[in-house]
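Chemist: below is the structure, and that's it, no one-letter string:
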């Protein structure tokens, strides 16, 4: 912990109190943060007051600051001013009202409707009118106000947009790609002070990464579209089966061979039921689940259908929800990610009523914010999954963290839960990101760092001879640690280890829970670009947790946002005294408390830790606790 506090001081973290009725999120203000080659003076709009750095410049006369700051990309070449005629789309984030009361609604597990939230907490019609009038006065068009009034989109030339927000826009070359970004903070007229808190879309850097861990099956595939028999495995944990390799015909998946000792192995969805104790908990046949995607996810839906048939699971209705402009992007890595999300979430759930696939235009902060807002305002699915993330510093700097937290808070107050993977680089953000976004210790990944999601870390899962649970260890690449920008939510009080900052505040700890993620114990899956293979990472753990929670909602529809319920279930459980394994694991009520393994800076210990959070879940036991 001393290491983290020292790092926080090095980052220049400074804050005073956060109070008032218009507090938007649990963000920790940062000043003088080194980002790439530049030093930026960060401040937070709304009721969060910040101790400004010595070199902070006041907003120009007649203008007010927003959360959107200038930044410099790592290892990038500045190409000069952006073509002023280039057409851009910006999205303005507006400040919520009465946020403390909205947080209290989450604490009381109220399930408000979007209409109730808009009426009591949303930006007012008068505030919206002031913003739209200003945008139109600056020559911007296609002005669209989202149903909850939190986001307003507008299009215009780069020159007009730079003028409207008193900023500068430059092009950059990063690792062979050309992007643009603002090289000065974004301001709004003083008449919009306290109304507009962030301006998204001033860059087109893809800040989020998708990178599921893929392996190979321990089996020989025949070269033609015929049946093939694998040789007997050398290890009792390997796989042996007969299957069809012709594509695209539906194929039975390889089935694990019986083995005589507990060990790590690969799993099918129904194997996870056995390993995580799904016996009496019903399939989530009445629950809707949503998957967050980018580009064109149709190839992933096709692969998902093959998985359903191969896994022997019912075919669930799929509804594609396009967000913003449709994109032709069919990046194979992303398609594999979306296939995994669909297969693992519905497979763990046993079935769902409808699977909503939200598809946004790109993995930029602006497009992701719009997708989250659609999921919340549609209010069609109480469960969402985001198996992507990026170093939290970026979302803090461009203001997306502030806006996304507002939107996700609204979702939590509606009883919606977003599950998010914590990343596959252990206790550190990945360094040298190909998109030019700087990374490195001790930052966590966003959106997992948001207090209004359930952050899911990773384990290595061992099972008994009959497939039942044996034990888990922390996966060495599972994301976990302490956010440098988000405060701890109340449900982590008394559970999360003390992590005081230099100013006496408490950071959000990650993860909340963990599930299987190790590629050595990953899930057998059909992927469009590989056929049957094995996949892992927290990209697997997060949808597994989402599917687990769907089973809870099938039987207990009034639970509300999952995070407080999970921490409450841990708090009311008797101290663990039942050891299982190997790997050594303690049963604590409905949780498997993982006590071995490390993710780099942190080691698994009894109770909550920064490798696996509360631990993994015994599904039937959690169902019983929530029911009580």
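Modeler: The structure has been received and is ready for your questions. From a predicted model like this one, the values you see are computed outputs, not experimental measurements.
Chemist: C-alpha from now on. contacts and neighbour counts both.
Modeler: Noted.
Chemist: show me where the stretch 451-600 of the chain has its strands.
Modeler: Along the stretch 451-600 of the chain, counting by DSSP state E, counting those that start in this stretch, strands occupy 454-463, 469-474, 481-487, 507-510, 513-516, 523-527, 531-536, 578-580, 585-588, 591-594.
Chemist: just the angle between the first one and strand 469-474, please?
Modeler: Counting by axes from the mean of the first three to the mean of the last three Cα atoms, to 10 degrees, strand 454-463 points 130 degrees away from the direction of strand 469-474.
Chemist: how about strand 454-463: buried residues?
Modeler: Within strand 454-463, the residues that count as buried by 16 or more other Cα atoms under 10 Å are 454-463.
Chemist: measure how buried the residue nearest to residue 178 when sequence neighbours are not counted is and give me the count.
Modeler: Distances taken as Cα to Cα, 6 or more residues apart in numbering put residue 172 closest to residue 178, at 5.6 Å, once the chain neighbours are dropped. Residues contacting residue 172 under the criterion other Cα atoms under 10 Å number 23.
Chemist: what does residue 54 give?
Modeler: Counted with other Cα under 10 Å, the neighbours of residue 54 add up to 9.
Chemist: next one: it relative to residue 332, how far apart?
Modeler: Noted for residue 54: a distance of 47 Å to residue 332, by Cα to Cα, to the nearest Å.
Chemist: coming back round to it: now tabulate the strands of the stretch 451-600 of the chain in CSV and tack on distance to residue 100.
Modeler: Listed next are the strands of the stretch 451-600 of the chain as CSV, based on distance: least, Cα to Cα, whole Å:
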stretch, distance to residue 100
strand 454-463, 20
strand 469-474, 36
strand 481-487, 14
strand 507-510, 18
strand 513-516, 26
strand 523-527, 41
strand 531-536, 38
strand 578-580, 40
strand 585-588, 32
strand 591-594, 31
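Chemist: quick one: terminal-to-terminal distance for stretch 382-397?
Modeler: Its first and final residues considered, stretch 382-397 spans 29 Å by Cα to Cα.
Chemist: ok, structure two:
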């Protein structure tokens, strides 16, 4: 079914398709126009003074060298780089960055930040300046998404600056977080049988075989989010008190230029992230909250960049949000069928994003620095979140939408994509049942080739539609408890009240893994020298070896042993070994500590 979907898309690659207009001399076009824009009503030119925020990405000079260094790290021939070493070896030349900054300022834009490697430049300015700079109209629109601004033509940029991407040319495209799960009873209170309801940190220490000798000491976890943090920290302290955990320091870090942090709409999500991560690593040395103003593509890019550029940032982070992966411009027919599905969704949920090129560069740098970003694969099964619709009676905003592309940033090559499982314990910390969540995100990217560490994985078989001889990136890489839409999640505190099982979705699975990876790293003798490096290198190394795989992961079976029903997320079933629903499965942390950290 999945392969058929990919072939159906590939069949749209026909000759004679429409191509972009030739840009003016000296300028090159970037294929960056909001998907689904034709569904909104254009009300004319945007107000000249309307504020806009953009991030421009410059090509780093030696991407092949970066990949070679990553290959050396993967095979144990090199260790993670410091930020300074990365900048010296791979950074954009200062003269190129200075020329790009001068160009940005030529129409009145204000440069607010430049990344350490000088490849990410953020700038603010009025719509009139953005329109002039990128040689595209910026119009105002109304639609199902409300009022927003967007460019109506492909942006054009100087060809000699090496600009590969720009984000922020519209005010509607952004990451999305899922809705919280309803409340249920605690599994630890169940007397017999397979218990439904919420799990506690201690339940997961037992089920995922987390040794008491190593609990995260000396490690920190980063959480990516936006908006207000005071309530999140207050609820974290209440969670810690309830479960008898220490109170590690919490540090809030904002991207340069961001000043408004009043948005509290993601409060529950950030509660899940902080409380899941700390729950899995009770001796954690601290939590760093990298929070922007909002979840717009431009601000998310700034958050990722701030984390990557911090020399002392935690070696593990969690990003529990996403949007459909970028759809490259291949042909007019292909892109119209993918980015304008029928029935027409709101413009903001049209397929594809403008951010992947930028985040690919940032996350590759993070991996070279030995940092691991975990990200939820989404709560829409084998599709990406085109439209957020509630399951009847559940209210979790989850539904498989039938479009066979993946959730980003989880599907980026140097991000660990984390899928979800439904876990039933026996009430005493044992596993009664665990199967792949029906709405857990997973599948094959249609456009991003499998990175070197993933190549040769049994079960990874789906080719890219843009390169049929290449197998494409598959997610998830690993999984952990997500719960289901019935409140079978993780206990969290929100607004000072314990919500049994109220933390769920793959946005729970991701920070659980960030906490468990911190715990694994705390067991490593190399922790003071840079840690274990990018986690997927280790996961695929032990996963491809049958002996270490059995010791390090609990494989999710093709059938839910309790109901007898197949474990599937729509197009993809759970299979022995790695699969497109649950990746390698869920961790046996003690085994991973032994095989990756040498703590046997």
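Modeler: Nice, I can see it. This one's a predicted model, so the numbers in the text were calculated from it and none came from an experiment.
Chemist: hmm, back to that, which one of the strands of the stretch 451-600 of the first structure lies nearest to residue 297 of the first structure?
Modeler: Nearest to residue 297 of the first structure among the strands of the stretch 451-600 of the first structure is strand 523-527; the distance by Cα to Cα comes to 12.8 Å.
Chemist: which bit of the second structure covers that closest one?
Modeler: Aligned by TM-score structural alignment, strand 523-527 of the first structure corresponds to residues 490-494 of the second structure.
Chemist: give me the contacts around that stretch.
Modeler: With Cα atoms under 8 Å, 6 or more residues apart in numbering as the contact definition, stretch 490-494 of the second structure has outside contacts at 186, 198-200, 235-236, 238-239, 268, 271-272, 275-276, 483, 498-504, 508.
Chemist: distance between it and the chain's centre?
Modeler: 22 Å (Cα atoms, centre = their mean, to the nearest Å).
Chemist: mean deviation, it versus the first structure?
Modeler: Between stretch 490-494 of the second structure and the corresponding residues of the first structure, superposition yields a mean separation of 1.0 Å, by mean Cα distance after the TM-score superposition for the first structure.
Chemist: so which bits of that stretch are buried?
Modeler: So for stretch 490-494 of the second structure, counting by 16+ other Cα under 10 Å, buried means 490-494.
Chemist: with distance to residue 296 of the second structure as extra columns, can I get those in TSV?
Modeler: Below are these laid out as TSV (distance: Cα to Cα, whole Å):
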residue	distance to residue 296 of the second structure
490	28
491	29
492	27
493	27
494	25
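Chemist: what's the most distant pair in those residues?
Modeler: The most widely separated members of these, counting by Cα to Cα, are 490 and 494 (12.3 Å).
Chemist: can you count the residues close to residue 280 of the first structure?
Modeler: For residue 280 of the first structure, using other Cα under 10 Å, the count is 11.
Chemist: state the helix or strand in which it lies.
Modeler: In the assignment (DSSP states H and E), residue 280 of the first structure maps to no helix and no strand.
Chemist: can you name the residues that contact the nearest residue to it once chain neighbours are set aside?
Modeler: Nearest non-adjacent residue to residue 280 of the first structure, counting by Cα to Cα, 6+ apart: residue 620, 6.3 Å away. Going by Cα under 8 Å, 6+ apart, residue 620 of the first structure touches 277-281, 590.
Chemist: and if we set it to 10 Å?
Modeler: When contacts are counted by Cα atoms under 10 Å, 6 or more residues apart in numbering, residue 620 of the first structure touches 273, 276-282, 548, 551-552, 590.
Chemist: so of the residues you listed, which ones are in helices?
Modeler: 273, 548, 551-552 (DSSP state H).
Chemist: which members of those residues are classed as buried?
Modeler: 273, 548, 551-552.
Chemist: ok, those vs residue 441 of the first structure, which is closest?
Modeler: Each of those was checked against residue 441 of the first structure using Cα to Cα; the closest is residue 548, at 31.1 Å.
Chemist: re earlier: out of the strands of the stretch 451-600 of the first structure, nearest to residue 121 of the first structure?
Modeler: Nearest to residue 121 of the first structure, of the strands of the stretch 451-600 of the first structure and by Cα to Cα, is strand 481-487 at 21.2 Å.
Chemist: once aligned to the second structure, how far is that closest one on average?
Modeler: Looks like 1.4 Å for strand 481-487 of the first structure (mean Cα distance after the TM-score superposition for the first structure).
Chemist: who does that strand touch, helix- and strand-wise?
Modeler: helix 2-10, helix 392-398, helix 400-413, strand 445-446, strand 507-510 (3 or more Cα pairs under 10 Å, 6 or more residues apart in numbering; DSSP states H and E).
Chemist: and those: which comes nearest residue 352 of the first structure?
Modeler: Per Cα to Cα, nearest to residue 352 of the first structure of those: helix 400-413, 19.9 Å.
Chemist: how far is that closest one from where the chain is centred?
Modeler: With Cα atoms, centre = their mean, you get 12 Å for helix 400-413 of the first structure.
Chemist: quick check: buried residues in it?
Modeler: 400-413.
Chemist: between the residues you listed, which is nearest residue 133 of the first structure?
Modeler: residue 403 (21.3 Å).
Chemist: residue in the second structure matching that closest one?
Modeler: Under TM-score structural alignment, residue 403 of the first structure pairs with residue 358 in the second structure.
Chemist: show me the contacts for its match.
Modeler: The contact partners of residue 358 of the second structure, taken as Cα under 10 Å, 6+ apart, are 55-59, 119-120, 164-167, 297-298, 301, 304-305.
Chemist: all strands for the stretch 1-150 of the second structure, in order.
Modeler: So, for the stretch 1-150 of the second structure - with DSSP E, counting those that start in this stretch - the strands run 27-29, 41-45, 51-58, 110-114, 120-126, 138-143, 146-151.
Chemist: many thanks, have a good one.
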